[in-house]
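Trainee: fold the following for me, if possible:
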Amino acid sequence: MQIFQEVARHLSYTRAAESLNLTQPAVFTQVRQLEDQVGMALIERLGRRLFLTEAGEVVLRSARDLLGELEQMEMRLADLSGMARGRLRIGIVSTAKYDIPRRLGEFCRAHPGIDVSLTVGNREELLGRFAENEDDLYILGTPPEGLDAESHRFAENPLVMVAPPDHRLAGKPVQPTDLATEAFVMREQGSGTRIAAERWFKQQGIEPLVRMELGANEAIKQAVMAGLGLSVLSRGSALLELEQGYLTELALEDFPLLRHWHVAWPQGKRLSVGALAFLDILFGKGCAPVPKALATGKAASTR
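Mentor: Down below sits the predicted model:
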């Protein structure tokens, strides 16, 4: 099941073998043996590409459930024996990488036996992983929409408009109308920061002149410092540059845009020992929200 899951994830015997530290023939043989046991083809090749069959999709869903239950059983048994161990998988939007690693450091010091896997992506990528239940917890700027999710706000995430320190608008009050002729460097479409910024511009009746789209905050900061345009960023992602004077925060009406960080997981998911311990880091021990799947005899926390 583990081998089949990796092949289904990569749709490649070679890449699955590399991730599992096995040979490609060994991986291929195991999948064939699983197909023989099931009595149906699970993977088909069309040209040079692999695709899951309908039976393969069914087996993949069951494999995820089965392996997830086994992993949780191991962690619960380890917790009962006082030897907390296991694995914690977290998916975070790229802007959260300036805050979450610090919290993970605290977590790892408190729980050295739990291995942590961190996946960083934009909002659309994270929602794709969410839909497939690939991680234990997800850190997002906006709760998932259109998905059965349990989400909780745990920290503020103010968005600011930044400029190079020698910009004509630096150091003085700025009105929205002052931005009508300014060029902007923006995150890619689908980014939570981009969505929030566009919503604000629309409320002001302004169509921003987007000179450049970049998929990384680091690249955006460098572009702004180079004078290529203004940008809207999470204050946390630009804190160092703001403190050292490489960027300046514009005194813009309605800014900062107050947003929040949310932690989310699929509705009804039974969280692992590691996930529950990380919620204690986010909210404080005794203050973490109780997952509805674990809330036996007591109400779940308010979203």
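Trainee: contacts, neighbours, all on C-alpha from now
Mentor: OK.
Trainee: against L126, how distant is the spatially most central residue of the chain?
Mentor: For the chain, the residue sitting closest to the mean C-alpha position, by CA atoms, centre = their mean, is I92 at 2.3 Å. I92 sits 7 Å away from L126, taking CA to CA, to the nearest Å as the criterion.
Trainee: common neighbours of these two, please.
Mentor: Common neighbours of I92 and L126, counting by CA atoms under 8 Å, 6 or more residues apart in numbering, are Y138.
Trainee: compare with the first, here's sequence two:
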Amino acid sequence: MNYTLNQLQIFLKIVKTQSVTKASEELHLTQPAVSIQLKNFQEQFDIPLTEVVGRKIYITDFGHEIAEAAENIINQVHAINYKTLAYKGQMAGKLKISIVSTGKYVMPYFLSDFMKEHTGIELLMDVTNKSRVVESLENNEVDFALVSILPSKLNVEKLDLLQNKLYLVGNTDIIFEKVNQEESFFENLPLIFREKGSGTRQTMVSFFERNTISVLNKMELTSNEAVKQALIAGLGYSIMPLIGIKNELRNNELQIIPVKGLPITTNWSLIWLKGKKHSPVAKAILNYIEKEKSNIVHDRFDWYEKY
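Mentor: This is a model prediction of the structure:
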């Protein structure tokens, strides 16, 4: 046996994604490079690790056992690295955070200075929709989650970071005067929604239900970036978090349409399961954010506070 740590990591990623293509994307490698490493790894075993049916790759029972062993090996390597750093007096370990997609405009600013100071910490930040964020928290897969709507069925503790403001947004082809909550206005307005499971969608739907506004003409897109590009192109209008449209507002690509009842305000909150025993790294980052939150908001989000 002469397999490398790199081959173990690649094989483990293939097993987790069930796809060579997805594994290559997540590892930032070319698909041929991943395929070659998989082939070289497979050649070291007499029993198949994978099989291809049609164009889909399947992991054999033996392959799953090897993947489990590979994960244990990789974890042990990380543990060695962390112990080495800890012996030198440096903070080391993993920090796992799951954040809703629009949270990518928020969370990095609360982490950057801390991560620069503690280079031995490995940050794993999953950016996904609200449903998956809540699921990862419920399964205790992460240290923290960042949400703009608190999960109703989980007992959590929280630290509020920043107010979340959602406005009706469109491109600048037509300039709107002050708009009342008239059903006819929204009925004739092509509206763009995020996908089901998105916190932004949940907030947008709640606004229409709360104000008994009927929406007939709508489109659904699966990311905040996709919604922005659709708005800029003139495909419609949407209720969006202000935090994600800073540059588009400054470049006059998008405008906030003044509608009675908007903005909707919630809070960006860092949450964790009530009673969770934090690792030393998780405790340190939580203490840091609690101490520095006001300074970070002032330094990094000054533009945001003016709206």
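Trainee: residues in contact with the residue nearest to the centre of structure 1?
Mentor: When the contact criterion is CA under 8 Å, 6+ apart, the partners of I92 of structure 1 are 118-121, 126, 138-140.
Trainee: residue in structure 2 matching it?
Mentor: Using TM-score structural alignment as the criterion, I92 of structure 1 maps onto I99 of structure 2.
Trainee: what's the closest non-adjacent residue to that match?
Mentor: With CA to CA, 6 or more residues apart in numbering as the criterion, I99 of structure 2 has its nearest non-adjacent residue at 4.6 Å, and that residue is L146.
Trainee: which SSE is the one you found in?
Mentor: In this structure, L146 of structure 2 is located in strand 144-147 according to DSSP states H and E.
Trainee: where does that strand end up in structure 1?
Mentor: Aligning strand 144-147 of structure 2 against structure 1 (TM-score structural alignment) gives residues 137-140.
Trainee: ok now the matching stretch, how far from the chain's centre?
Mentor: Averaged C-alpha coordinates place stretch 137-140 of structure 1 at 5 Å from its chain's average position (CA atoms, centre = their mean, to the nearest Å).
Trainee: and stretch 98-114 of structure 2, by the same measure?
Mentor: What separates the centre of stretch 98-114 of structure 2 from the centre of its chain is 9 Å, taken as CA atoms, centre = their mean.
Trainee: so how far is the first residue of it from its last?
Mentor: End-to-end distance for stretch 98-114 of structure 2, by CA to CA: 18 Å.
Trainee: going along the chain, name the helices of the stretch 151-300 of structure 2.
Mentor: Along the stretch 151-300 of structure 2, counting by DSSP state H, counting those that start in this stretch, helices occupy 183-187, 199-210, 224-232, 246-250, 280-300.
Trainee: which other helices and strands contact the longest one?
Mentor: The one in question is helix 280-300 of structure 2. With contacts taken as 3 or more CA pairs under 8 Å, 6 or more residues apart in numbering; DSSP states H and E, helix 280-300 of structure 2 sits against strand 93-100, helix 107-117, strand 156-171.
Trainee: and the next helix or strand past it?
Mentor: Next along the chain after helix 280-300 of structure 2, with elements defined by DSSP H and E, is helix 302-305.
Trainee: quick one: neighbours of P158 of structure 1, just the number.
Mentor: When neighbours are counted by other CA atoms under 10 Å, P158 of structure 1 registers 16.
Trainee: just give me the match in structure 2 for it.
Mentor: Alignment of P158 of structure 1 against structure 2 is given by TM-score structural alignment, with K165 as its counterpart.
Trainee: re the thing from before, from S112 of structure 2, how far off is the residue nearest to I99 of structure 2?
Mentor: If you measure L146 of structure 2 against S112 of structure 2 using CA to CA, the figure is 16 Å.
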